[in-house]
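Engineer: turn this into a model:
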Amino acid sequence: MDIRLFNSNSRQVEPFRPQDPDRVTFYVCGPTVYNYVHIGNARGPVVFGVLSDLLRRHFGQVVYARNITDVDDKINAAAREQNVPISAITDRFAAAYRADMAALGVPPPDLEPAATDHIPQMIRMIEALIERGHAYAADGHALFAVDSYKDYGALSRRSTDEMLAGARVEVAPYKRAPGDFVLWKPSTPDLPGWDSPWGRGRPGWHIECSAMCEAHLGETIDIHAGGVDLQFPHHENEIAQSTCAHGGKVFARYWLHNGMLTFDGSKMSKSVGNIRRVHDLVQEHPPEALRLALLSAHYRQPLDWSEGVIEQSVRTLDRLYGTLRDLADVEAGAAVIPDTVEQALADDLNTPLALAELQRIAADARRSEGAERASIKAQLLGAGRALGLLQQAPEAWFARGVSADDDTRIQALVEERVAAKAARDFARADAIRKQLADEGIALEDTPQGCRWKRAG
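Structural biologist: Below is the predicted model of the structure:
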């Protein structure tokens, strides 16, 4: 069965042919950890997590990386406001991010590189760009010379004027051209910084992902994915600097971009006040219903987020778990992913069609009799597994509880509590302890770290 993916670079659906079927390389842009993420930030991890599982079923090894951006001006501002080191901010919100993603059933990536662990790699890449004439140093900065790369703008299909407007470029005297973008910038004594050939400073945003990709996945990777809002300037700049640093080699062979979320028809915006944080939503609603809602539209299309969408997802899961409850006395054996579900996912990750198949199988299960009930239950569980759904006991769903074995989510919450204490957010640390206690999880702080166990 071929996997077919829409390649944003070619603007068409193409058969997926990895460089090495025994080692598929897959990179997704991760969060900048200065605050809790909103529900729109969760769409990529959810849908691309489904894709990573699909790839694992069809190829040998899949190396799936999703980075952590832990050096950024927003992080600096938050640390300054709270009078703590940037690590207190980044550790806390990276832990919160992992906990929120675990609650949504997002599998952890194989690799989670952090930007601050790759400063030497970034410096080496910038040095290579300067040596090859694609970048230059000026006034403590290092900048990429956009006119040195003739294919700049090919991914986003934007004209030079559109790119300048879209990037909101800074007009600065040290730039040779307005569109040149920062690879390295100086740090004042009150800001985090690292020694470099251009002085003490910190990296620009775009160089971080290029360096982390190179360090862990190689100079040419199979798939690079992220939100469509990252296509320009972030992904465009990644392509330019990586291609030029590697002597013209293709940076990513397939580019995938998920569509944005709106809220009741309007763009999510802090100024409007309609941002919904995952951290809050997973407390207000069953996390599995949030996951289903994120999968309900095709990943490339916009998704309008509303209470109605969540309520519909809850009702859908009520029916599905009700079917499993009715089949409780049936021994299904191993879950089996139906071909129709696998084919839907292999066709550019068509989750709406896969969900329709899931519901059709559930309807068949409700009508099934005799020996066929075991087979249809196995298919129902397998279809759910392919989408990260129906993985808890029906009793837990109807009690709006959690599965008895989701150790990943619990451990992520424990780590978030540790980070919150380090950031002196004792209210959040106490809230996590209470949340876990209500779930029957006891915590013990020891010199070796925090340990947890289930009561009874």
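Engineer: only C-alpha atoms from now on, for both contacts and neighbour counts.
Structural biologist: OK.
Engineer: can you tell me how far Arg366 sits from Asp318?
Structural biologist: 14 Å (C-alpha to C-alpha, to the nearest Å).
Engineer: Tyr97 and Asp147: what is the separation?
Structural biologist: 38 Å.
Engineer: looking at these two, which is more packed in?
Structural biologist: Tyr97 (26 against 13; other C-alpha atoms under 10 Å).
Engineer: quick one: list the elements packing against the strand or helix carrying the more buried one.
Structural biologist: Remark: Tyr97 resides in helix 86-103, with elements defined by DSSP states H and E. When contacts are defined as 3 or more C-alpha pairs under 8 Å, 6 or more residues apart in numbering; DSSP states H and E, helix 86-103 sits against helix 73-82, helix 278-284, helix 407-422.
Engineer: of those, which is nearest Ala103?
Structural biologist: helix 407-422 (5.8 Å; C-alpha to C-alpha).
Engineer: go ahead and name everything in contact with the closest one.
Structural biologist: 88, 91-96, 98-100, 102-103, 426, 428-430, 432-433, 436, 450, 452 (C-alpha atoms under 8 Å, 6 or more residues apart in numbering).
Engineer: one more pass at 6 Å, please.
Structural biologist: Helix 407-422 is contacted from outside by Asp91, Arg92, Ala95, Ala96, Arg98, Ala99, Ala102, Ala103, Ala429, using C-alpha atoms under 6 Å, 6 or more residues apart in numbering.
Engineer: one more, for comparison:
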Amino acid sequence: MHAWPASEVPALPGKGRDLRIHDTATDGLITLDPGPVARIYVCGITPYDATHIGHAATYNAFDLVQRVWLDTKRQVHYVQNVTDVDDPLLERAARDDIDWVALAEKETALFREDMTALRMLPPRHYIGAVEAIPGIVPLVERLLASGAAYELEGDIYFSVEADPDFGKVSRLDAATMRLLSAERGGDPDRAGKKNPLDPMLWMAAREGEPSWDGGSLGRGRPGWHIECVAIALDHLGMGFDVQGGGSDLAFPHHEMGASHAQALTGEFPMAKAYVHAGMVALHGEKMSKSKGNLVFVSKLRRDGVDPAAIRLALLAHHYRADWEWTDQVLQDAVARLDRWRAAVSRPDGPSAEALVEEIREALAHDLDAPTALAAVDRWAALQEERGGTDEGAPGVVSRAVDALLGVAL
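Structural biologist: I've put the predicted structure just below:
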């Protein structure tokens, strides 16, 4: 599977700062110190309703992570998956009487278009669950052979008790885990499981549903969590720098994935930091496909909204915050974009060296984009009020905003 084209990232003078970011597993800020190549895995979409503003906010957060790392003169090895076979996708395809493969391909293509328009830097490896199956099957077989997995009526389950560090990602109690498991694709009430929280690794073939040859596992399809584990281990290895996604993935997805990987390798942790973006609401409720309260990036673009304004609307909120999309949020972003573009359109202006450092400092401190935006606002206000004599300043600001915030002025 191919990703989308990369927009050019301007090189800035000097060097950025190492990133301090909130780690869910420790519930605190940690300083990331990757090697020459920083490694990040971000969980991708299940392609049946893409791309809504909630998606865009999540991928914007991890785009900022990449930009901070690039500004430190590191390379970035970014991997993202596409869950192109799963129950929600199959259910949507059946509802709309459309082939599930065609639906996945259509929505994935739309996602690529939206990511390109928003200037999100693409992953080096963009891998679908279906194409990952040949690498998933041997992992499930290894877990079975080691006693970390078991068979139940043809399905294969992972035993959470096989990982002594299970629970360290989300830090939730068992009752909360069971509740969230039921809400988020698990089956805690299925009879015969060793532990209600045990997640499925391999689902035996069901009539009328797609399945693949699983070798000794029989025909079937992979569970949700093992998909990401197989892709991450194949392309990044254990101990990569950041595992990212929305806050709703901390449990069960990232918790289970970490346990799968740790049971397979005997190493801990799977990722040095588990980083989670907040949820976006509409009309007082979290945006979700089930509720149908979605604002789509493609619809905004068709309505003539500049993608740079959409991106500024996302950046106006701290990535970990839960917030609500409103018409005012978008109007404010459009107005800010107009002010910034007017400010950099002049031949000279106030010195911009301090501004670049302010943006760097804000982003290095847990991706504080709102503070970075406020710094640019102040420079633009000075430009409007009294201008300046630095002929290179508008160009410096334009390049810095592009390189660090992904907004083309």
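Engineer: winner for burial among the helices and strands packed on helix 86-103 of structure 1?
Structural biologist: helix 407-422 (a mean of 21; mean count of other C-alpha atoms under 10 Å).
Engineer: so it aligns onto which residues of structure 2?
Structural biologist: The alignment of helix 407-422 of structure 1 onto structure 2 (TM-score structural alignment) covers no residues at all.
Engineer: and Pro307 of structure 2, what pairs with it in structure 1?
Structural biologist: Applying TM-score structural alignment, one finds that Pro307 of structure 2 aligns to Pro287 in structure 1.
Engineer: residues touching that match, list them.
Structural biologist: Listed by C-alpha under 6 Å, 6+ apart, the contact partners of Pro287 of structure 1 are Leu104.
Engineer: make it 7 Å
Structural biologist: Pro287 of structure 1 makes contacts with Ala103, Leu104, as judged by C-alpha atoms under 7 Å, 6 or more residues apart in numbering.
Engineer: for Ser271 of structure 1, the count of nearby residues, please.
Structural biologist: By the criterion of other C-alpha under 10 Å, Ser271 of structure 1 has 7 neighbours.
Engineer: alignment lookup: His225 of structure 2 to structure 1.
Structural biologist: In structure 1, His225 of structure 2 lands on His206 (TM-score structural alignment).
Engineer: and its match, which of the three is it?
Structural biologist: Here His206 of structure 1 takes the helix state, with states given by DSSP: H, G, I helix; E, B strand; the rest coil.
Engineer: from Ala375 of structure 2, how far out is Arg336 of structure 2?
Structural biologist: Distance of Arg336 of structure 2 to Ala375 of structure 2, given as C-alpha to C-alpha: 12 Å.
Engineer: and the strands in the stretch 351-456 of structure 1?
Structural biologist: Here the stretch 351-456 of structure 1 has its strands, by DSSP state E, counting those that start in this stretch, at 441-446, 449-454.
Engineer: what span of structure 2 lines up against the last one?
Structural biologist: Okay, so that is strand 449-454 of structure 1. So strand 449-454 of structure 1 is aligned with nothing, judged by TM-score structural alignment.
Engineer: summarise which helices and strands that strand is packed against.
Structural biologist: Applying 3 or more C-alpha pairs under 7 Å, 6 or more residues apart in numbering; DSSP states H and E, one finds that strand 449-454 of structure 1 contacts strand 441-446.
Engineer: can you list contacts of the strand it packs on?
Structural biologist: Applying C-alpha under 7 Å, 6+ apart, the contact partners of strand 441-446 of structure 1 are Cys450, Arg451, Trp452, Lys453, Arg454, Ala455.
Engineer: quick one: it to strand 449-454, angle?
Structural biologist: Relative orientation of strand 441-446 of structure 1 versus strand 449-454 (axes from the mean of the first three to the mean of the last three C-alpha atoms, to 10 degrees): 160 degrees.
Engineer: what angle do strand 441-446 of structure 1 and helix 407-422 make?
Structural biologist: Using the same axes, to 10 degrees: strand 441-446 of structure 1 against helix 407-422 is 50 degrees.
Engineer: how about strand 441-446 of structure 1: buried residues?
Structural biologist: Neighbour-count burial for strand 441-446 of structure 1 flags Ile441, Ala442, Leu443 (criterion: 16 or more other C-alpha atoms under 10 Å).
Engineer: now stretch 229-244 of structure 2
Structural biologist: Buried positions in stretch 229-244 of structure 2, judged by neighbour count with 16+ other C-alpha under 10 Å: 229-233, 236-244.
Engineer: and the gap between the closest residue to Asp264 of structure 1 other than its chain neighbours and Glu214 of structure 1?
Structural biologist: The spatial neighbour of Asp264 of structure 1 that comes closest, neighbours along the chain excluded (C-alpha to C-alpha, 6 or more residues apart in numbering), is Ser306 at 5.5 Å. Distance from Ser306 of structure 1 to Glu214 of structure 1, counting by C-alpha to C-alpha: 39 Å.
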